[in-house]
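Chemist: Give me a 3D structure for the following:
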Amino acid sequence: MQIVADQNIPALSSLLTDAGSLSLYAERQPPAHLLAEAEVLLVRSVTRVDEALLAQAPRLKFVATATIGTEHLDLAALAERGIAVASAPGANADSVGEYVLTAVLAHYQRRQQLATLADKEVAIIGAGNTGRAAGRRLAALGLTVHYYDPPLLQKGAVPPGLEVHDHWQRVLNSDIISCHVPLVTAGPHPTHHLLDIEALQSLHSGHLLINASRGAVIDNQALLTCCEQGDCPGLILDVWEGEPAIAVALLEHVSIATPHIAGHSAEGKVGGALKVAEALYAFLQRPFTADADSVLPACPWPTFDATQIASLEDLAALALHRYDIWRDDALMRRDGGTAAGFDQLRKQYRKDNPRRQFNNQRIACHNSQQFEQFLQLGFNAVRAQS
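Modeler: This is a model prediction of the structure:
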């Protein structure tokens, strides 16, 4: 098989050793000479697989995206041509959950308000893999977490133990609002500009609004207007409408700004690669046995004792030590204001020092309460030796 893949999907040369001939591309769209021969195309969200691309790829049989969402794929056009499609749901959910956890801790720590967290109510928009990963971690901090997901309610598919509702005003009344939905532009439950000028005007500086899903879920121009008018909510934005050409004026109003990298831990990126490789081997009707451990390097972090992390300040210090989100924020403010700079930040994201997930951090726990809390926060909770 002639396989064409985005060079920023990691470990493919190791995962696809006997699947075919692998060619990598570096820009947003694959070059025409590769598409002309491609039988398999492996992409990320930056590549638009539409009629224009398909017209250049007459031999294409299989397309997979190493992302959760598929809005960058023209599914109707692919189906019309009989091209098989796969995605990677849940592959980077823990990475996004850790991003939200770290960002919340960093935001309130900088404002010396960590002590107020236990009184906060969190609305998670979207009860899918990433929404639940974020909600589980924030609940472990002691926050009250609920999920807004009308489509899930309509399907009657609410996972046990989750408080899922369809009350929009309850979302807007919550202290923290975190977006975890795909970009949907049509149908009964569109998410494009879900947070529009009316919704944004109901928020104020006591709110914290987080978007780690798709930029256009929030109307960025309306958000900028609200911020310039005065009482702007706290903002944590990892995704931006119009990427890679963002509304640069928003940067000065954002508490934490990053270039669409919430899911880009080493584990999250390799997880996406594993999903597309597994789907390709299933398409080829061949066995696939690789796992993350076979391609990820060891992470030699020392074990911490739970007694060393006795407060939210201690937890914030540990989270920021393992994931310095302020470094990502500083680089975004320095280089992310141009389309080329934004794309470069994503392409080169922590290539010198990959971001590793908290499950590599062992926490020795002395009782079941500690064990359960650190487990829900995403750490590798273990029983302390007596």
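Chemist: CA only for contacts and neighbour counts going forward, please
Modeler: Fine.
Chemist: what about H193, distance to A134?
Modeler: 21 Å (C-alpha to C-alpha, to the nearest Å).
Chemist: With Q154 instead?
Modeler: Applying C-alpha to C-alpha to Q154 and A134 gives a distance of 22 Å.
Chemist: the helices in the stretch 201-350 of the chain, which residues?
Modeler: In the stretch 201-350 of the chain, the segments counted as helices under DSSP state H, counting those that start in this stretch are 220-229, 266-283, 312-322, 325-335, 339-347.
Chemist: Determine the set of other helices and strands touching whichever helix or strand comes after the shortest one.
Modeler: As assigned by DSSP states H and E, the chain's next helix or strand after helix 339-347 is strand 362-365. For strand 362-365, the packing partners by 3 or more C-alpha pairs under 8 Å, 6 or more residues apart in numbering; DSSP states H and E come out as strand 304-305, strand 380-383.
Chemist: Any idea how far the helix or strand just after strand 362-365 is from the middle of the chain?
Modeler: Using DSSP H and E, the next helix or strand after strand 362-365 towards the C-terminus is helix 368-376. How far helix 368-376 lies from its chain's middle: 24 Å, per C-alpha atoms, centre = their mean, to the nearest Å.
Chemist: What residues sit buried inside helix 368-376?
Modeler: The neighbour-count check on helix 368-376 (16 or more other C-alpha atoms under 10 Å) flags 370-371, 373-376 as buried.
Chemist: quick one: which of the residues you listed is nearest E51?
Modeler: Q376 (43.4 Å; C-alpha to C-alpha).
Chemist: Quick check: the closest one touching R137?
Modeler: Yes - with contact defined as C-alpha atoms under 8 Å, Q376 reaches R137; the gap is 5.8 Å.
Chemist: rewinding a little: of the helices and strands packed on strand 362-365, which is nearest R28?
Modeler: Of all the helices and strands packed on strand 362-365, strand 380-383 comes closest under C-alpha to C-alpha, at 36.4 Å.
Chemist: other SSEs contacting the closest one?
Modeler: Strand 380-383 packs on strand 362-365, helix 368-376, going by 3+ C-alpha pairs under 8 Å, 6+ apart.
Chemist: Of these, which is nearest V43?
Modeler: helix 368-376 (31.6 Å).
Chemist: One more, so I can put them side by side:
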Amino acid sequence: MKKILIIDEMHASIGERLTQIGYESDYLPQISRQEIIDAADEYIGMIVRSKTTIDQDLLSSKPSLKFIARAGAGIDQLDVDYLDEKSIMIVNAPEGNRDALGEHMLGMLLSLSNNLRKADREVRSYVWDREGNRGFEVSGKTVALLGYGYMGSAVAEKLSGFGCRVIAYDKYKTNFSDLYVEEVGLEDVFAQADIFSLHTPLTDETRQLVDASFLNQFKKRIVLLNGARGEVICTKDLLAALKSGKVTHAGLDVLENEKFATLTTEQQQVYAELFEMEQVLFSPHIGGWTIESYENINRVLAKKIHALGL
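Modeler: I've put the predicted structure just below:
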């Protein structure tokens, strides 16, 4: 039977789903990078999340490998050029957690717009301050999305009942206007956005894209949301924009460096200031990380692996 190596934590249904489509799996979520390198060349596929970089060093001893399946959307941990060179196919599963991501970003926006974290903390401390927690409405605002793939489109769908205008710019897509979104140019995003939400993959082109120069092109003060990758934003420039009021609020599910033990001195200083700001809301990269999406990702991956016809 064809074998698949699973190197990260997956929902318990993964083994049964793979068996149903004719694959045997070795579920080894605690396996180390060196152990993966040293493992026998007996696998036709590998299922990964983001524990380790999938590159030539890891795969050079695996000539039998035919595909890498990413349990999620982002493939920035994969050396795509090397995989292409070796004709190793890439499968990912953005369909599995798009609804979860869309709901999460909407939740961050509504929490920011209604001061929910601050208000909750104050009430628990017996402070009843209505005027100090007066919020703003999403209705009537222009929400601009950068990127309109599975995640961006999910956010647009979730916003459809809020009476706001949703526009999107995607450098690599055209003619995608639909019931939920209006396709625009980047200059329209800068001119019209009240709320700006990032949904781009992390590439050499998008790394540090949102820096001081980028943020200063917005004509209005904006609320910024990031449910993509933290490295898309230059965090120190975001901090400066928050201090100046160019960015009034920020909802960050991802950070430029999420491994806190490896923070540089500068990153520690920037994070310390951000963490003190009431108008900034954080979550630990859990957009798309729900009970339902955990299993849905398995369903999507199994379907796509089966469609490979190996």
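Chemist: Work out the TM-score between the chains.
Modeler: Once superposed, chain against chain, the TM-score is 0.79 (TM-score structural alignment, normalised by the length of the second structure); 278 aligned residues with a C-alpha RMSD of 2.7 Å.
Chemist: that older thread, what about Q154 and A134 of the first structure, which has more around it?
Modeler: A direct count of neighbours by other C-alpha atoms under 10 Å for Q154 of the first structure and A134 places A134 higher, at 26 against 10.
Chemist: Map that one onto the second structure.
Modeler: Counting by TM-score structural alignment, A134 of the first structure lines up with V155 in the second structure.
Chemist: ok, now which ones touch the closest residue to its match other than its chain neighbours?
Modeler: Leaving aside its chain neighbours, V155 of the second structure sits nearest to G102 (4.3 Å; criterion: C-alpha to C-alpha, 6 or more residues apart in numbering). Contact analysis of G102 of the second structure by C-alpha atoms under 8 Å, 6 or more residues apart in numbering lists 151-152, 154-156, 158, 287-288.
Chemist: Residue in the first structure paired with G102 of the second structure?
Modeler: Aligned partner of G102 of the second structure by TM-score structural alignment: G97.
Chemist: mean shift between the longest helix anywhere in the second structure and the first structure?
Modeler: Selection of the longest helix in the second structure by residue count, based on DSSP state H, yields helix 94-113. After superposition onto the first structure, the mean distance of helix 94-113 of the second structure to its aligned counterpart is 1.2 Å, using mean C-alpha distance after the TM-score superposition for the first structure.
Chemist: Which positions in the helix or strand just after that helix come out as buried?
Modeler: Using DSSP H and E, the helix or strand that follows helix 94-113 of the second structure towards the C-terminus is helix 116-124. Within helix 116-124 of the second structure, the residues scored as buried using 16+ other C-alpha under 10 Å are A119.
Chemist: quick check: the very next helix or strand once past helix 116-124 of the second structure aligns to which part of the first structure?
Modeler: Next helix or strand after helix 116-124 of the second structure toward the C-terminus (DSSP H and E): strand 142-146. Aligned by TM-score structural alignment, strand 142-146 of the second structure falls on residues 121-125 of the first structure.
Chemist: Give me the aligned partner of F190 of the second structure over in the first structure.
Modeler: In the first structure, F190 of the second structure lands on V171 (TM-score structural alignment).
Chemist: what's near enough to touch the nearest residue to its match once chain neighbours are set aside?
Modeler: Nearest residue to V171 of the first structure in three dimensions, chain neighbours excluded: A123, at 5.4 Å (C-alpha to C-alpha, 6+ apart). Neighbouring residues of A123 of the first structure by C-alpha under 8 Å, 6+ apart: 145-148, 170-171, 174-178.
Chemist: Could you give the number of residues near N220 of the first structure?
Modeler: If we define neighbours as other C-alpha under 10 Å, then N220 of the first structure has 21 of them.
Chemist: Map it across to the second structure for me.
Modeler: Match for N220 of the first structure (TM-score structural alignment): T235.
Chemist: from what I can see that match touches V270, true?
Modeler: Yes - look at T235 of the second structure against V270 with C-alpha under 8 Å: they come within range, at 7.4 Å.
Chemist: in the stretch 151-300 of the second structure, which spans are strands?
Modeler: Per DSSP state E, counting those that start in this stretch, the stretch 151-300 of the second structure carries strands over the ranges 165-169, 182-183, 195-198, 222-226, 247-252, 280-282.
Chemist: wait, which of these is closest to L215 of the second structure?
Modeler: Across the strands of the stretch 151-300 of the second structure, closest to L215 of the second structure is strand 247-252 (C-alpha to C-alpha), at 8.2 Å.
Chemist: how much does that closest one deviate in direction from strand 222-226?
Modeler: Angle, strand 247-252 of the second structure to strand 222-226, by axes from the mean of the first three to the mean of the last three C-alpha atoms, to 10 degrees: 10 degrees.
Chemist: mean per-residue distance, strand 247-252 of the second structure to the first structure?
Modeler: Superposing on the first structure and averaging over aligned pairs (mean C-alpha distance after the TM-score superposition for the first structure), strand 247-252 of the second structure comes out at 1.6 Å.
Chemist: Name the residues of that strand that are buried.
Modeler: Neighbour-count burial for strand 247-252 of the second structure [16+ other C-alpha under 10 Å]: 247-252.
Chemist: Quick one: list the elements packing against it.
Modeler: helix 94-113, strand 222-226, helix 235-244, strand 280-282.
Chemist: from those, which stretch is densest packed?
Modeler: Most buried of these, by mean neighbour count (mean count of other C-alpha atoms under 10 Å): strand 222-226, with a mean of 24.
Chemist: For that strand, give me every contacting residue.
Modeler: 105, 109, 193-199, 246-254.
Chemist: in the first structure, what residues pair with that strand?
Modeler: Using TM-score structural alignment, strand 222-226 of the second structure pairs with 207-211 in the first structure.
Chemist: Can you give the distance from that stretch to the centre of its chain?
Modeler: 15 Å.
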